[in-house]
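> Quick one, what's the 3D model for this:
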Amino acid sequence: MRILICEDSVLLREGLVRLLQHSGHEVVSALPDAESLREAVAHTDPELCILDVRLPPSFTDEGIRAALDLRRARPALPLLVLSQYVEEQYASELIGTTGGTRSGAIGYLLKDRVADIADFVDAVERIHAGATVLDPEVVSQLLARRRQDDRLQRLSDRERTVLAALAEGRSNQAIATLLHVSEATVEKHITSIFQKLELDVDESGNRRVLAALVHLEHTRPNPTQTGTQR
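This next block holds a predicted model:
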């Protein structure tokens, strides 16, 4: 896989280059900021981009803005955004770009996940294959924020667990292994979740759940809330 990295930390950037190369992937470019990102993408034609949320010069939202800009310019390009902390608003903005048949997959992970090399590389490869992967902490906070929503109240504890696992990008088989149940049981839970969240069941089940999370986030009771404190 051809990968482009945009990360200001030299240590993390070089670490990502080495672990991805060691895993058999090609890093076509490793940038310290997003200034020349568009040109680098056009020149190297990567199959996946990894970006830090906060990049120079202001270290606020340059990375997420660059990711959204890339999504508009190249909607089929898979993106993985790394963040030091859970930033729900940014995660929601990214998830909101997954609609449509030409939209590539996205991932939003905390930088701590990079330390688990096997899981991180697996997440990268799943995103490249079309999965949308959210960090468990992001999923947990999104669900916790919407605890009072009537639609989520309809879910059983087991269905909430399945919903969170789906939003983390896990396959039905992986969820079945996690919960020590059959895949058929997982499929029944997923069908029930979609019904209770008033969603149609289709082949893009993972994205449907992510879309549901975004919808719930955008219809929160207090419209003045915009995300977690940073």
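> can we go C-alpha only for contacts and neighbour counts from here?
Fine.
> For the residue most central in space within the chain, what is the enclosing helix or strand?
With distances taken as Cα atoms, centre = their mean, G107 lies nearest the centre of the chain, 2.6 Å away. If you go by DSSP states H and E, G107 is part of strand 106-110.
> The helix or strand just after that strand packs against which elements?
Sequence-wise, the next helix or strand downstream of strand 106-110 (DSSP H and E) is helix 117-128. If contacts are counted by 3 or more Cα pairs under 8 Å, 6 or more residues apart in numbering; DSSP states H and E, helix 117-128 sits against strand 79-83, strand 133-134.
> Let's compare: structure for the following, please.
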Amino acid sequence: MRIAVVDDAMIIREGLTRLLAESGCEVVAAVASPERLAPVVEADAHLDAVVVDIRMPPTHTDEGLALAAALRSRHPRLGILVLSQYLESHYASRLLQDTPEHTGYLLKDRVSEVGVLVDALRRVTVGECVIDPTIVSRLLNRPRPTTALSRLTTREREVLSMMAEGRSNHAIAAELCLGARTVEAHVRQIMQKLDLPPSADDHRRVLAVLRYLQDGSAEGRT
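Sure, this is the predicted structure:
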């Protein structure tokens, strides 16, 4: 994979570059700002993915999200993996709201787990969306108000949490030691209970995950 990295912290940039290179990735650029990244992306037609810090100068708030949106509008098939030091589910919801394909959100703690990092990059390059399991776990375990999600059984919530991590039905079945048809039945029930009817245009799986994230957004801002 051909990867570009943008992070204003030199130590993080160099660490990511080394880890990715040792894992067989080609880091074509490691820059400190979105402005320096733009010409790299425009000049490299074979770039597979970009790793973006969520908070960068000048405001250190959501520059990474703005960069992700700009890249997505110009390069819809480019993989974008946003790294955050903060456990904030509303950032993940905002990132995936409009264009979840080819997009991921991981906590920076995952950087030390190079296998997780590289797997996430591979998945976003092929069009999947990836959400950090820690965010998924936090949303799953916190008390919830009465919403459509409250209709789900414990098993259905478990399946939905794995869907939120970007896992396929096959992977969910293997993890939970269930048959493929059983998982498919759970997914159908989830869609029905979340009022997501079949549609030729909408990705119901993504919509279900977004519903799940949005329910945790207010809690993530506290």
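> returning to what we had before: please work out which of the helices and strands packed on helix 117-128 of structure 1 is packed deepest.
Ranked by mean neighbour count under mean count of other Cα atoms under 10 Å, those are led by strand 133-134, which reaches a mean of 27.
> all helices for structure 2, in order.
Assigned by DSSP state H, structure 2 shows helices spanning 10-22, 34-43, 63-74, 89-96, 114-125, 133-141, 154-164, 169-176, 180-193, 204-215, 217-220.
> What angle do helix 10-22 and the fifth one make with each other?
I take that to be helix 114-125 of structure 2. Angle between the axes of helix 114-125 of structure 2 and helix 10-22 is 80 degrees (criterion: axes from the mean of the first three to the mean of the last three Cα atoms, to 10 degrees).
> next one: the second one
Compare the direction of helix 34-43 of structure 2 with that of helix 10-22 by the same axes, to 10 degrees and you get 30 degrees.
> Could you do the longest one as well?
Interaxial angle of helix 180-193 of structure 2 relative to helix 10-22 (the same axes, to 10 degrees): 140 degrees.
> corresponding residue for A105 of structure 1 in structure 2?
Aligned counterpart of A105 of structure 1 in structure 2: H102 (TM-score structural alignment).
> Give me the neighbour count for its match.
24 (other Cα atoms under 10 Å).
> now swap in K111 of structure 1 and tell me
K111 of structure 1 has 16 neighbours, counted by other Cα under 10 Å.
> again, but for N206 of structure 1
23.
> which residues sit in contact with it?
Shown in contact with N206 of structure 1 (Cα atoms under 8 Å, 6 or more residues apart in numbering): A131, T132, L166, A167, G169.
> cool, and H189 of structure 1?
Applying Cα under 8 Å, 6+ apart, the residues near H189 of structure 1 are E159, V162.
> Now do the same for it: its match in structure 2.
In structure 2, H189 of structure 1 lands on H186 (TM-score structural alignment).
> that older thread, the residue nearest to the centre of structure 1 contacts L80, correct?
Yes - using Cα atoms under 8 Å, G107 of structure 1 is in contact with L80, at 4.4 Å.
> Now the common contact residues for these two.
I127.
> Q173 of structure 1 is nearest to which of the helices and strands packed on helix 117-128 of structure 1?
strand 133-134 (15.8 Å; Cα to Cα).
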